[in-house]
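>>> what would the 3D arrangement of this be:
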Amino acid sequence: MKEISAPRIYISAFKKSSGKTTISIALSKILSRKYKLLTFKKGPDYIDPMWLELASNNPCFNLDFFFLKDQIYSYFVNKIDQSKCSFFLIEGNHGLFDDIYLDGKTSNASLAKITKTPVVIVVDVSELGRSLVALLKGIVDFDKDVFISGVILNKIQSVRQEKKLIEAIKNYTDLPILGTLPAQSISITQRHLGLTSILQEEKKQELIENITSNLENYLDVTQITKIAYSAPKLHVDNYNVPIRKLKKQVVIAIAFDEAFNFYYKQNLQNLQSMGVEIKKFSPIKDVHLPLADAIYIGGGFPELFLEILEKNANLRSQIKEKSEEGLPIYAECGGLMYLTKSIEYNGNIGKMCEVFDFNTKLSKRPIGHGYTILSPQNKNSFLNSNKIFAHEFHHGYFENNESLKCFFNIERGFGINGTCDGAVKNNVLANFSHIFDYKNDFFYNWIKSNKLDS
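The predicted structure is shown next:
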């Protein structure tokens, strides 16, 4: 069995909103100056990986127990082996031991053990004193199979507090202190699931640079790197996901701009590996659709761009026209909302593509939030009877949806109305659920069923 060396670090926290994402972004930027860095994000999030990808200048892949099941180690190791990268960073979600299961089998701690990755704990110390030591000792002792390799103290309020915390940690524990960060004025605004994504590309890069320059003097990158190199070697096992190739190249136009950018990197990589040429277009800026065999409109925040999306009437009408001509269109969440007659948000209404004859409204609280399991209503569909494991986080719901027809039944989750998901019309399929297609079943069979490569 093949063995590989993979210097790696796992950034986690005692609880969510401790600053681990901001620190992960800064570390990714710093490390990518010296190493070819590959990043991973635990969980179904599609926004944090966008920032990690920009900071590292390399893809970021999701590690999620619900999507990957017992393949999570194989998936992780094979991504490392195939990447030709020299350093690896995993960002956790929530707290280190947080989980829906009592035994913590899908927690960050479990993932750190499976991937044999040293863990750095980020702690928001803004309201902590000497009690921090009890917290840290509890974290270390709770599961001794997790290699807690150091702590980063975030949101320090004063020089006096910093001095007292460092003295207490050094006196009562053996944990290395890998960073002491004062309360920062620079942060990334949180909205819905993870970090906001509506900034223009150059603004995102500027923010990453500002965050990094603001934090790097407070982080012990030398010690963090040393810990990463202490990670044991990994065994590369057989990875049984088939490689599928299309008979000829297929061109798919993918909506990508500030309004639509929620895509799992794995989905896009799968499309390219099977022989798809991706042509990106902007529903905000582009007047014309690119010439393509199909359209893919991912999630995002179209409700924040109602006026500008409505003004681009030419592109909206082209999308409607293509749908009526039978061009295959697949959409998710924000993409589904964009295909309805209109979106109403905060008292404003914007006309959308009118592919579906109903209107979108948004509630203040999420309508659907969490993992979903979808099964095709028609057992003879291109998916046969295969179930889809996906994720949803949406505030949208529909009015005047009497014409709604669905492709999926909901076995878990909410979807469009609690019972179904995947609105269909002509050759359009649009979900509220985001599909993570790591086995390359969904998109390959969707393309084949539409005979795009014949």
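>>> please make it C-alpha for all contacts and neighbour counts, starting now.
OK.
>>> what comes up buried for stretch 183-191?
In terms of neighbour count (16 or more other Cα atoms under 10 Å), stretch 183-191 has its buried residues at 187-188.
>>> scratch that, stretch 65-84
Buried-residue list, stretch 65-84, by 16+ other Cα under 10 Å: 65-68, 72-78, 80-81.
>>> now stretch 139-152
Buried, per 16+ other Cα under 10 Å, within stretch 139-152: 139-140, 146-152.
>>> if we can go back for a sec, strands - which of the buried residues of stretch 65-84 land there?
Among those, none falls in strands (DSSP state E).
>>> want to put them side by side, so please do this one too:
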Amino acid sequence: MKRLCPAILVAAPASGQGKTTVAAALARLHARTGRRVRAFKCGPDFLDPHWLALASGQPVHNVDLWMTGEDDARARLHAAALESDLIVIEGVMGLFDGEPSAADLAQRLGLPVLAVIDASAMAGTFGALAFGLQHFRPGLPWAGVLANRVASEGHAKMLEDALAGGAFLGAVMRDPAFTLPERHLGLALAAELPDALSRLDTVADALARTPLGAMDGAALSRWAVPFDAPAPRAALPPLLAGRTVAVANDAAFCFIYPANLDVLRSLGAEVVFFSPLSDEPLPACDAAWLPGGYPELHAAALSRSARCLSSLRAHVQAGRPVWAECGGMMPLFEQLTTSDGQTHALWGLLPGRVVMQQRLAALGPQQLTLPAGVLRGHTFHYSRCESSMEPVDCTVSVRGGARARGEAVYRSGALQASYFHAWFASSPEATASLFLGPDR
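Prediction:
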């Protein structure tokens, strides 16, 4: 059964144009009027969804034609449409960047595109850029264009006059208060800022003064998208039934797709949480997951987490599985050198050290091939690992169909670690094997 629901994909000509701010402000604007808003993030990003979740008051899932797959994306959007008045999807990078791109997602699913353009240093060129985004690919669904970081009302009028067709949906003025703070991996976490919601409200107030923000339910209906019901899916086999999976979850270990937790529970696992940063010992469990995050920002505290380390070491020595990805892997080594040159003694469950870099060390889609199946995901990190361990050769990177050697996987008994971030729904069977052990 098809379900009609207004939906908008917020895109831009490049990163850094303000699309996260606008997408979150749009979601917040409508959520605080009582509309039911669901937000999604195109691509594998962990950080933008935190802001979108704060804005919408709902969990935020990722949709990506390669990592999550088209069927998965369609199913999540259809489920959201059944219970929502508006769906906001934030794009990734520039509209046509990547393979597949945000434009591919919009065209495949019929999502109208709102282009957010940083117009702070342009006038007539704004029209050319907007025209190019709209017409570069024939048949691209189009909602209109929003000018961001505009200097004045006069500037806004120049930008509107520069458009050759296409809907001008308003201008958001330049204001430092509208900027969301960033660090090396992207936006700061919304939970770290006590005024995060008031920041979004400030931008939402500004957006409310534009034609885009003034749209009511009737006006939004022109962007209604018919979301098809997915084909019935077989229930997941209870491969983790009766097992408890402990998940590290705090400011140092916070890169967790909500959908990944859903997969663990659908496989029958009981999910419990603990905080290594608070030196909480590992709860009673059959397996542990150390997700990515920011251990480099908390290296001193993690070096003192004696109770957590003792329980984790006992867990590993007992042969119980651990899956550690990216930031979750970093403190498992003997040392971590931060970007300021300080070296911290860490947990020493794996030989070697991790060194932070000033520049990006790896970025891109990846997949992990295991006996039980192939997990899709990505890599994104600023550190390098130096270890005497021989990695397990079981990863393949994917970029535009090319095949090359991907991130190393380190294995010590039932402990497996890699810079690779996994999307569990891409292979629930392979996911289960991570928490049953490498021999299962």
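>>> that older thread, return the member of the buried residues of stretch 65-84 of structure 1 nearest to Asn57 of structure 1.
Ile80 (15.6 Å; Cα to Cα).
>>> list the contacts for the residue opposite Tyr294 of structure 2 in structure 1 once aligned?
Aligning on TM-score structural alignment places Tyr294 of structure 2 opposite Phe301 in structure 1. Applying Cα atoms under 8 Å, 6 or more residues apart in numbering, we find Phe301 of structure 1 in contact with 198, 258-260, 334.
>>> farthest pair in the buried residues of stretch 139-152 of structure 1?
Among the buried residues of stretch 139-152 of structure 1, Val146 and Ile152 lie farthest apart (Cα to Cα), at 16.9 Å.
>>> assign a three-state SS to the residue sitting furthest away from the middle of structure 2, would you?
For structure 2, the largest distance from the centre (Cα atoms, centre = their mean) belongs to Gly154, which lies 37.0 Å off. Three-state assignment for Gly154 of structure 2 (DSSP: H, G, I helix; E, B strand; the rest coil): helix.
>>> how about the helices in structure 1?
Along structure 1, the segments classed as helices by DSSP state H run 20-32, 48-56, 65-68, 72-83, 108-114, 131-142, 159-172, 201-215, 221-229, 265-273, 306-311, 313-325, 334-338, 442-449.
>>> which helices and strands does the first one pack with?
Counting contacts by 3 or more Cα pairs under 8 Å, 6 or more residues apart in numbering; DSSP states H and E, helix 20-32 of structure 1 packs against strand 8-13, strand 37-42, helix 48-56, strand 87-91, helix 201-215.
>>> deepest-packed of the ones you listed, please.
Of all the helices and strands packed on helix 20-32 of structure 1, strand 8-13 has the most neighbours on average by mean count of other Cα atoms under 10 Å, namely a mean of 28.
>>> want to throw the helices and strands packed on helix 20-32 of structure 1 into TSV with distance to Ser28 of structure 1?
Shown next, in TSV, are the helices and strands packed on helix 20-32 of structure 1 (distance: least, Cα to Cα, whole Å):
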stretch	distance to Ser28 of structure 1
strand 8-13	11
strand 37-42	7
helix 48-56	5
strand 87-91	8
helix 201-215	9
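>>> looking at structure 2 now, which of the contacts of Phe301 of structure 1 still hold up?
Contacts from the contacts of Phe301 of structure 1 that recur in structure 2, judged by both residues aligned by TM-score structural alignment, their matches' Cα atoms under 8 Å, are 258-260, 334.
>>> returning to that earlier point: out of the buried residues of stretch 65-84 of structure 1, which is nearest to Leu207 of structure 1?
The nearest one, if we look at the buried residues of stretch 65-84 of structure 1 relative to Leu207 of structure 1 and count by Cα to Cα, is Ile80, at 27.9 Å.
>>> that older thread, which members of the buried residues of stretch 65-84 of structure 1 are the farthest-apart pair?
Of all the pairs that the buried residues of stretch 65-84 of structure 1 form, the one spanning the most space (Cα to Cα) is Phe66 and Asp81, at 22.8 Å.
>>> ok, back up a step: got TSV for the contacts of Phe301 of structure 1, with distance to Asn57 of structure 1 too?
Putting those into TSV (distance: Cα to Cα, whole Å) gives the following:
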residue	distance to Asn57 of structure 1
Ile198	19
Glu258	19
Ala259	21
Phe260	20
Gly334	26
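>>> which ones among these map onto strands?
Phe260.
>>> which one of the contacts of Phe301 of structure 1 is nearest Lys2 of structure 1?
Phe260 (40.2 Å).
>>> state the distance from the closest one to Asn270 of structure 1.
With distances taken as Cα to Cα, to the nearest Å, Phe260 of structure 1 is found 19 Å from Asn270 of structure 1.
>>> repeat for Pro182 of structure 1
Remark: distance between Pro182 of structure 1 and Asn270 of structure 1 (Cα to Cα) = 42 Å.
>>> now swap in Gly418 of structure 1 and tell me
30 Å.
>>> okay, these two: which has more neighbours?
Legend: neighbour count by other Cα atoms under 10 Å for Gly418 of structure 1 and Asn270, higher for Asn270 (21 against 14).
>>> can you tell me what the more buried one aligns to in structure 2?
Match for Asn270 of structure 1 (TM-score structural alignment): Val263.
>>> my guess is its match meets Phe424, correct?
Yes - Val263 of structure 2 lies in contact with Phe424 (Cα atoms under 8 Å); the separation is 6.5 Å.
>>> for the buried residues of stretch 65-84 of structure 1, which one is nearest Ile11 of structure 1?
Using Cα to Cα, those come closest to Ile11 of structure 1 at Phe76, 16.0 Å.
>>> re earlier: contacts only, for the match of Asn270 of structure 1.
424-425, 428.
>>> give the ChimeraX command for selecting the buried subset of the residues you listed.
Applying 16+ other Cα under 10 Å to those, the buried members can be selected in ChimeraX as follows:
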select :424,425,428
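>>> with that, I have no additional questions.
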